[in-house]
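Q: Sharing a model prediction with you, sequence too.
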Amino acid sequence: MIICATDGYIISAIGPYLSDWYNNDAVITKHILLNNKEEVQDWLVEKDIMIVDRGCRDCLDLVNSFSYTTFMPLFLPKSKKQFSTSEANNRFVTVLRWVVESVNGRIKTFKFFEHVVQNSSLLYVHGYLSIVCAIINAYRPTFINDTSNDDYLSKAFLEKRNKQNELEAKLNDKERNKSKHWKKINADDCIIDFPKLTEADLKDFTLGVLQLKQARSYALEHISEDGQYEIHVCQQQQNLLRANLQSKHSNRKDYNVLIQYNDQTVIAACCACRNGNRNIGCCSHIASIIWYLGIARHDKHKYLNHRSSSYMKLFEDAAEVSDRSSDEEDDDAILYSSA
C-alpha cells in the first residue's frame, strides 16, 4: 500500500500483501495501524487528515479512533440514480485523491512494475519498490508545484459547498422537459449570445483538469456526420439551453444537460448523470458543451480538425452484403433443400 502526501511525495510503501478477497483496502489499513507497521503511528499525529478511497469504508471507525480525520467520497445508494447537490459536492475529496492514482501510475512507468511480476522475483519485490519510490522522490518533480491558486480554489469550494443547484428542479420537471418548450438548433452558427471563453475561464468553472481533458472527446462524439452540434434552446426562458449527451460508460444511457448563461459567463449548469447536480466544478458532459460553445467553435481548425469517429471509414463492415449475394445464397439454400 502506498502512503503519500498531498503533493505526491511518497511517504511509505508497505507490503506486499496477498491479493485475495480478504486483503482489501480496509483490512490492509487496519493491519498497518494495529501492528504499527514501519512505526506509522510515530510519524502520524492527532487530527492528521487522511484522504481515502471508498474501499476503506469498513475501517473508518478504527482510523477515527486513533484521532485521525478521514475524508472519503460518498456511495450512491441503490435506491437512487443521482447524488443530491450536497452529496455530489462531497466528492470534492477526489480533487486531492487523484495524486494517489498519479503516484501509482508513475511507479508503473518503471519497466519492472509495468507488467505482472514473476514468482521468482517475489523475494525482492518490496526492496525494488522501495528503491523505485526513493528514486521518484529524489529525482522526479512533485505533482503539485504551483500553489499560488490554492487559496482561490479552497475559497470557491467552501463558498459553493452548501449551495443548492438552481437548475436541479428544472432538469427534473417533466412538464418543462417536453419538446414543445424547446427548439432544436445547430449550435455551430447559432447562440451568438453565448460568451466566448478561454481555457482558463473554463478551468475556473470546472475547478479541475479532468473535465477539460474529456471535454473534447465528448464534444466530437456529439457532432453529427454532417457537422452539426445539436442542442435545444428554451422558448419560455432566455439564455437557457439543453443538450443530450451519450454516456461514455454505456451506449444505452444518455443524459440531459441544462446550462444557464449570460453574455459574460456561465451562471449555472446541471446534468442528469450521477454527479451532475454538484456546484463544486461540473461533470464532463457539462464541460464539453461549454467547451464547444465558448471555445472550440470559434477556432475549429485548432480544436475540431480530427474526429475519432471518422476512423470508422477506414474499415469495411462484413455485415454489409450486396443484394446479389443475398439472392445467390437464397438460391443455394433452395437447391440444397430440394436435393
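A: That came through fine.
Q: Please count neighbours and contacts with C-alpha atoms only from this point.
A: Will do.
Q: List the buried residues for the host helix or strand of Val100?
A: Element membership of Val100 [criterion: DSSP states H and E] is helix 94-107. Residues of helix 94-107 classed as buried: 97, 99-100, 103, 106-107 (neighbour count, 16 or more other CA atoms under 10 Å).
Q: Just give me how far that helix sits from the chain centre.
A: How far helix 94-107 lies from its chain's middle: 13 Å, per CA atoms, centre = their mean, to the nearest Å.
Q: Could you do stretch 211-218 as well?
A: Counting by CA atoms, centre = their mean, stretch 211-218 comes out at 10 Å from the chain centroid.
Q: residues in contact with it?
A: By CA atoms under 8 Å, 6 or more residues apart in numbering, the residues outside stretch 211-218 that reach it are 202-203, 206, 245, 282-285, 287-289, 291-292, 303.
Q: Buried residues of whichever helix or strand comes after the helix holding Val100, list them for me.
A: Toward the C-terminus, helix 94-107 is succeeded by helix 111-114 as the next helix or strand (DSSP H and E). For helix 111-114, a neighbour-count test (16+ other CA under 10 Å) marks 112-113 as buried.
Q: what helices or strands is the helix holding Val100 leaning on?
A: strand 2-4 (3 or more CA pairs under 8 Å, 6 or more residues apart in numbering; DSSP states H and E).
Q: after the strand it packs on comes which helix or strand?
A: Past strand 2-4, the next helix or strand by DSSP H and E is strand 10-13.
Q: and the end-to-end length of stretch 62-70?
A: Start and end residues of stretch 62-70 are separated by 11 Å (CA to CA, to the nearest Å).
Q: Quick one: residues in contact with that stretch.
A: Among residues not part of stretch 62-70, those counted as contacts by CA under 8 Å, 6+ apart are 30, 33, 45-52, 60.
Q: Out of the buried residues of helix 94-107, which comes closest to Glu114?
A: Of all these, Ile107 has the smallest distance to Glu114: 8.1 Å, by CA to CA.
Q: Put this next to the previous one:
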Amino acid sequence: MRLSLSNRLLAILFHIENKRNVSHIISQVRIALMKDFVPAHLGLHHIDRVTAINQHQTTIATILHTTKPQQLYVAADSTYLFIQKSSDNKFQRRSYSMHKHRHLVKPVILTTTDGYILCVMGPFLSDYKSNDASIFKHCVYNNEQDILNWLHDDDVLILDREFRDTVRAMKQFGFQVAMSSFLNGRKQFSLEEANLYRCITKVRWIVESVNAQLKQWKYFSQTIPNSSVCALINAYGSRCVQDIHSGTEMATQVLQKCQTTNPVLLRLELLETKLQWKKYDAQLLISTELTEQELRNLCY
C-alpha cells in the first residue's frame, strides 16, 4: 500500500506463481486487517477519553484552549480520495466535485492534538449537497461511532471555516467550537481576533499534517479502504508531536503576547495621510542574522 506496487511486480519480488494469487492474498490481508487489526487501533471504541487526554493531548492545547480539568480538545477535518469515474450514472454525478473538478469521496477524520487518529467516518459523496459542514452534522446527528456519548459537555472541537454552518448545532449539543473569525467586509481583523486565530492555528495544523501523512501512501491514487491505513499509522507511525508535555514555556509566551498591543498598527494610525516616499536600495538595507529560537519567537 505504501509504494502502490502492481500485482505483477509483487509476484516477481515474492516469487509468487502469478498475479492472480497475489490478488487473492491481498484480499485475505484486507479482510484480516478490517476484522482484527483496525478495531484494535482505530475508532472511538478502541480508546477512552481519559487515555486520549493523558497520552495524546499536548500541553500547548491544554494551556491555550481548555478552561476546565479533563477537557478534551479534538480537531476535525475532511480530506479527499480520488476515484475512477463510475459506470453508475447516479453515483458518477454525486461523486463529482465541482471544487476539484474530479471524482472523489470525502472521509472525515478526528484527531487528538498530537496527531493520533481517533476515528475515520465515511467516506461520503462529494457533490454540492455534501459539503464539509453538512457531512459533519450528519455524523453528529446520526451519532456515528457513538460520538455523542464519547465526547462530553464543554469538550472543544477545532474546526475550519468550512464548518461554519455547524457551529450552532455543535453548541446545542454542549460542545465548544474553536474557529477563526470572518472579516465580514472589514479590511483586517482586530488585534483580539488575530491573536485568537493564531492560537487556533498553533494547534489546528495537526489535522492538516495527518491528512498529508495519508496522502504519502501512494496506493491512495486508487480505491482503498481508508480505515486500514489510518490504523497502520496509529499502530506503527510516529506522532506529529513527539512529546506532548513540552511547550509549556511557548504556550505561556503566546498567552502573554495575546495581551500586548500592536505597536506597528498604532504607529500606522498616527502617521499623516500624505507620506513622503523615497526609493529603497541596498544601502538602506539593515538585516541581522537571527537564531532559530529568535525566528520561532517571531513566528509565535
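A: Now that the structure is in, tell me what you want to look at. Being a predicted model, the structure only gives us computed values, none of them experimental.
Q: just to revisit the earlier point, please check the contacts of stretch 211-218 of the first structure and keep the buried ones.
A: Neighbour counting by 16+ other CA under 10 Å classes 202-203, 206, 245, 282-285, 287-289, 291-292 among the contacts of stretch 211-218 of the first structure as buried.
Q: rewinding a little: turn the contacts of stretch 211-218 of the first structure into CSV, including secondary structure.
A: Shown next, in CSV, are the contacts of stretch 211-218 of the first structure (DSSP: H, G, I helix; E, B strand; the rest coil):
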residue, secondary structure
Leu202, helix
Lys203, helix
Thr206, helix
Leu245, strand
Cys282, coil
Cys283, coil
Ser284, helix
His285, helix
Ala287, helix
Ser288, helix
Ile289, helix
Trp291, helix
Tyr292, helix
Tyr303, helix
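Q: want to throw the residues you listed into CSV with distance to Ser84 of the first structure?
A: Output for these, formatted as CSV (distance: CA to CA, whole Å):
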residue, distance to Ser84 of the first structure
Leu202, 23
Lys203, 23
Thr206, 18
Leu245, 20
Cys282, 13
Cys283, 14
Ser284, 17
His285, 17
Ala287, 19
Ser288, 22
Ile289, 22
Trp291, 25
Tyr292, 27
Tyr303, 34
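Q: for those residues, which one is nearest Thr85 of the first structure?
A: Out of the contacts of stretch 211-218 of the first structure, the member with the shortest distance to Thr85 of the first structure (by CA to CA) is Cys282, at 11.1 Å.
Q: Matching that closest one against the second structure, which residue comes up?
A: By TM-score structural alignment, Cys282 of the first structure lines up with nothing in the second structure.
Q: can you pull out the helices in the first structure?
A: 25-34, 40-43, 60-65, 85-89, 94-107, 111-114, 125-139, 150-160, 168-171, 199-206, 210-222, 284-294, 300-303, 323-338 (DSSP state H).
Q: which part of the second structure lines up with the first one?
A: Looking back up the chat, that one is helix 25-34 of the first structure. So helix 25-34 of the first structure sits over residues 132-141 in the second structure, by TM-score structural alignment.
Q: ranges for the helices of the stretch 1-150 of the second structure?
A: Under the criterion DSSP state H, counting those that start in this stretch, the stretch 1-150 of the second structure carries helices at the ranges 7-13, 19-32, 38-41, 49-56, 59-65, 89-94, 132-141, 147-150.
Q: Can you say which of those helices is nearest to Gln242 of the second structure?
A: helix 49-56 (9.8 Å).
Q: Mind listing what's buried along the closest one?
A: So for helix 49-56 of the second structure, counting by 16+ other CA under 10 Å, buried means 49, 52-53, 56.
Q: Likewise for stretch 238-258 of the second structure?
A: Buried residues in stretch 238-258 of the second structure, counting neighbours by 16+ other CA under 10 Å, are found at 239-241, 244, 248, 251, 254, 258.
Q: Compile the residues you listed into JSON lines and extend it with columns for distance to Gln176 of the second structure.
A: Formatted as JSON lines, those follow (distance: CA to CA, whole Å):
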{"residue": "Arg239", "distance to Gln176 of the second structure": "25"}
{"residue": "Cys240", "distance to Gln176 of the second structure": "24"}
{"residue": "Val241", "distance to Gln176 of the second structure": "23"}
{"residue": "Ile244", "distance to Gln176 of the second structure": "22"}
{"residue": "Thr248", "distance to Gln176 of the second structure": "23"}
{"residue": "Ala251", "distance to Gln176 of the second structure": "20"}
{"residue": "Val254", "distance to Gln176 of the second structure": "21"}
{"residue": "Cys258", "distance to Gln176 of the second structure": "20"}
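Q: Closest to Gly185 of the second structure out of the residues you listed?
A: Nearest member of these to Gly185 of the second structure, counting by CA to CA, is Cys258, at 23.9 Å.
Q: Next one: whichever residue in the second structure pairs up with Asp150 of the first structure from Ile135 of the second structure, what distance?
A: Under the alignment (TM-score structural alignment), Asp150 of the first structure maps onto Gly247 of the second structure. Distance, Gly247 of the second structure to Ile135 of the second structure, using CA to CA: 34 Å.
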